[in-house]
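A.B. asks: Provided below for reference: sequence and predicted model.
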Amino acid sequence: MKSLRLAALAPLLLIAACKPVVLAPAGDVAAQQRDVLVISTLLMLLIIIPVIALVIYIAWKYRASNQDAEYDPKFHHSTRLELIIWAAPLLIIICLGALTWVGTHLLDPYRPLDRISKNTPIEADYQPLRVQVVAMDWKWMFIYPEEGIATINELAVPVDRPVEFSMTATSVMNTLYIPAMAGMIYAMPAMETKLNGVLNNEGVYDGFSAHYSGHGFSHMRFKAHAMQPGDYDAWVEQVRAEGSVLDRAVYTEVERPSEAVPVTYYSTVEPGLWHAILNRCVNGTRMCMDEMMALDSLGGFESLGMMNVTEVTQKVFTRGKTPFGSAPVTVDAFCTVLDSERVYGSDQLIVAAKDSRPLRGHGLQTPGHPLTPVITLLTAPKGAQAL
């Protein structure tokens, strides 16, 4: 019997090493989120505990062996019981709703902070530390536009200085989460999301992705260092001294899927790299998305653009089937008036492929393998001109 009791308690050993990071925050935003969580839990326990106690009491009182229990087969209604049963949960739901409404707006990730800590308001002319975050497969890149540096899988911020994260992703969605600092928000390709937070206590804290993103998800972890301002300045100088140059060519290599990537420093960042990452035009072979949207808002290229279309089909697994039903198309847009004039009166031309390499991706077979996807370019419509 004793051995069975010990066996029942054995699963508790699995959580003995767990750290209650969410309940022991190091930043003001995380502390406010902790308070909302604790208050919500206590409010719900006002119903849960009495209900559990009553279930146990009723089961004990009306057990089969208790012949003295009251039995009233004609009972059908009690106004007093109805008021208790409905009024108490309704009041708790109202309180939870008010708490959620206030907390949702007060702790909005996009909302700039209005205080550094509970007793320290923010000065009117303060400037947050701006950090640009790129969620990759499977690592994190942090770009510091003010310092002109970048890191892989390491974040450092000064104590008591608000941080404004701008986030995007290279492929699938991810979620930046530093439990001791703030909440979380998704990072998505071609989108820029925001997160504001602060660390009030010096130390090293865990950061990771809270959204499953494939094979190397478990390695998407990093350390967040909260330093005194002097130590932070020294860290910046260390990155500048030990790092290399981060330009578009280097970024293209870093962007490729990889796992368990060690901490890497970049002493300088090519101007405009964040804009190119966000608008998915780092390699320079495609139009940036903000430029494309600006052209669309002006009416697009209309009929001239329609005459300069290159059809691209994919033969997936050598079966000749396109992955999404119909063949996708790409448009080589006109850049100048002379380009559009060359369309008329020209002979039919074959549009050269800009990039005819097989599709890349983690886990795909090497080029030439029978299962490797193949890209085939067809000829352009009559009158098209290669640019």
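C.D. replies: Thanks, I have the structure now.

A.B. asks: going forward, measure contacts between C-alpha atoms and count neighbours the same way
C.D. replies: Will do.

A.B. asks: in the protein, which spans are helices?
C.D. replies: 2-9, 28-61, 79-106, 229-242, 248-254, 273-278, 289-297, 302-306, 337-341 (DSSP state H).

A.B. asks: how far away from the center of its chain is the first one?
C.D. replies: Helix 2-9 has its C-alpha centroid displaced from the chain centroid by 42 Å (C-alpha atoms, centre = their mean, to the nearest Å).

A.B. asks: tell me the spacing between the closest residue in space to residue 180 that isn't next to it in sequence and residue 183.
C.D. replies: Of all residues not flanking residue 180 in the chain, residue 25 sits nearest, at 4.3 Å (C-alpha to C-alpha, 6 or more residues apart in numbering). Distance of residue 25 to residue 183, computed by C-alpha to C-alpha, to the nearest Å: 11 Å.

A.B. asks: again with residue 234
C.D. replies: On the measure of C-alpha to C-alpha, residue 234 and residue 183 end up 28 Å apart.

A.B. asks: more neighbours: which of residue 25 and residue 183?
C.D. replies: The neighbour comparison of residue 25 against residue 183 (other C-alpha atoms under 10 Å) goes to residue 25, with 23 against 20.

A.B. asks: okay, pairing it with this:
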Amino acid sequence: MKLPHVLRWLALFYLLTLVLLTTTGCADNIIVLDPKGPIAEQQRDLMLISTVLCCLVIVPVLFLTAFIVWRYRDRKGSTAKYTPNWEHSTRLEVIWWGIPIVIIGVLAVITVQATYALEPSKPLASDEKPITIQVTSLDWKWLFQYPEQGIATVNEVKFPKGVPVRFEITADSPMNSFWIPQLGGQMYAMSGMAMTLYLQAYEQGHYWGSGANFTGKDFAKMYFNVESTTQADFEQWVKGVKATSPELTLDDYQQLAKPAASDVRTFSAFPEGLFEMTVTKYASLHNHGLSWKDIQKIQVKE
């Protein structure tokens, strides 16, 4: 008769062990909890605070559920008080409704404050002048244009550490989501729209970037390399791209925009206004049967 009792405790022990292993053993691989910039750092703190507040309700409820099931189980010799007509307790009602309401209120205030503080298009406070990088989501690759430096890259983005980066994001493909987990949350890339996202890296390093929306066959290959460098190394990299890479022409862009995965590529120049052309061909024209050449002619006239 003692064997089932022992087995129950062994099952509980193994369950707790499994939970500990899955929640602590993989912690080093959760990159959103290892921020390298001010935005990601604040977002991590918000997640941790929200988790702790939720646990103030969830953990006691789980323990009380297990305790009640164990304490009031049907067994011989039970001394539990039998009250079949009990239906109300003001004290208990206040506890299990009042505490969650207070927690939800606190969580609401924190969330509203963080929402306004972390508004994506809000410039970051810094003594450094922001660098602008235009991002275009393609099937299944990312095109980065540096309007101030006059270069472009595919599946690779570099910028100086400590310098705010103003990402202007659009799509010339199905909607996707631009995401560098260690620097900040994701931002949707949508055709006909130019979204703004400010990010910054505290230190030099290599980070992982990815599309966070499922967009078809080669979605899994739609990731990009992110590197934060010193200002001198960034300028040297720009000079190297200008000196050794080919130009990106409109014909090249049309080929690049076709659905296919791509390796890292660099370009020493790109057509002026290419990003704006990509946005406006969906935003103002809605592609009303117009060809690429028709769109180019209209853009030139404007």
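C.D. replies: Structure received. Keep in mind it's a predicted model, so treat the numbers as computed, not measured.

A.B. asks: thinking again about what came up before, just checking, the residue nearest to residue 180 of the first structure touches residue 179?
C.D. replies: Yes - look at residue 25 of the first structure against residue 179 with C-alpha atoms under 8 Å: they come within range, at 7.1 Å.

A.B. asks: where do the strands sit along the stretch 151-300 of the first structure?
C.D. replies: 154-158, 163-169, 174-177, 184-187, 193-197, 203-209, 221-227, 244-246, 264-269 (DSSP state E, counting those that start in this stretch).

A.B. asks: now do the contacts for the counterpart of residue 211 of the second structure in the first structure.
C.D. replies: Aligned counterpart of residue 211 of the second structure in the first structure: residue 209 (TM-score structural alignment). If you count contacts by C-alpha atoms under 8 Å, 6 or more residues apart in numbering, residue 209 of the first structure has them with 174-177, 217, 220-221.

A.B. asks: could you rerun that using 7 Å?
C.D. replies: Shown in contact with residue 209 of the first structure (C-alpha atoms under 7 Å, 6 or more residues apart in numbering): 174-177, 220-221.

A.B. asks: please produce JSON lines containing the residues you listed, extended by distance to residue 79 of the first structure and neighbour count.
C.D. replies: Output for the contacts of residue 209 of the first structure, formatted as JSON lines (distance: C-alpha to C-alpha, whole Å; neighbours: other C-alpha atoms under 10 Å):
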{"residue": "174", "distance to residue 79 of the first structure": "52", "neighbour count": "29"}
{"residue": "175", "distance to residue 79 of the first structure": "50", "neighbour count": "21"}
{"residue": "176", "distance to residue 79 of the first structure": "51", "neighbour count": "25"}
{"residue": "177", "distance to residue 79 of the first structure": "49", "neighbour count": "19"}
{"residue": "220", "distance to residue 79 of the first structure": "57", "neighbour count": "24"}
{"residue": "221", "distance to residue 79 of the first structure": "57", "neighbour count": "22"}
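
A.B. asks: nearest to residue 169 of the first structure, out of the helices of the first structure?
C.D. replies: The closest of these to residue 169 of the first structure is helix 273-278. By C-alpha to C-alpha, the value is 8.0 Å.

A.B. asks: what's the closest one in contact with?
C.D. replies: Contacting residues not belonging to helix 273-278 of the first structure are listed as 168, 190-191, 248, 282 [C-alpha under 7 Å, 6+ apart].

A.B. asks: what does residue 164 of the second structure correspond to in the first structure?
C.D. replies: Using TM-score structural alignment, residue 164 of the second structure lines up with residue 162 in the first structure.

A.B. asks: what's the local residue count around that match?
C.D. replies: 26.

A.B. asks: how near is it to residue 147 of the first structure?
C.D. replies: Taken as C-alpha to C-alpha, the span from residue 162 of the first structure to residue 147 of the first structure is 16 Å.

A.B. asks: now residue 259 of the first structure
C.D. replies: Taking C-alpha to C-alpha, one finds residue 259 of the first structure at 27 Å from residue 147 of the first structure.

A.B. asks: the more surrounded of those two?
C.D. replies: Remark: of residue 259 of the first structure and residue 147, residue 147 carries more neighbours, 17 against 14, as counted by other C-alpha under 10 Å.

A.B. asks: which one in the second structure is aligned with the more buried one?
C.D. replies: Checking TM-score structural alignment: residue 147 of the first structure goes with residue 149.

A.B. asks: any idea how far its match is from residue 112 of the second structure?
C.D. replies: 37 Å.
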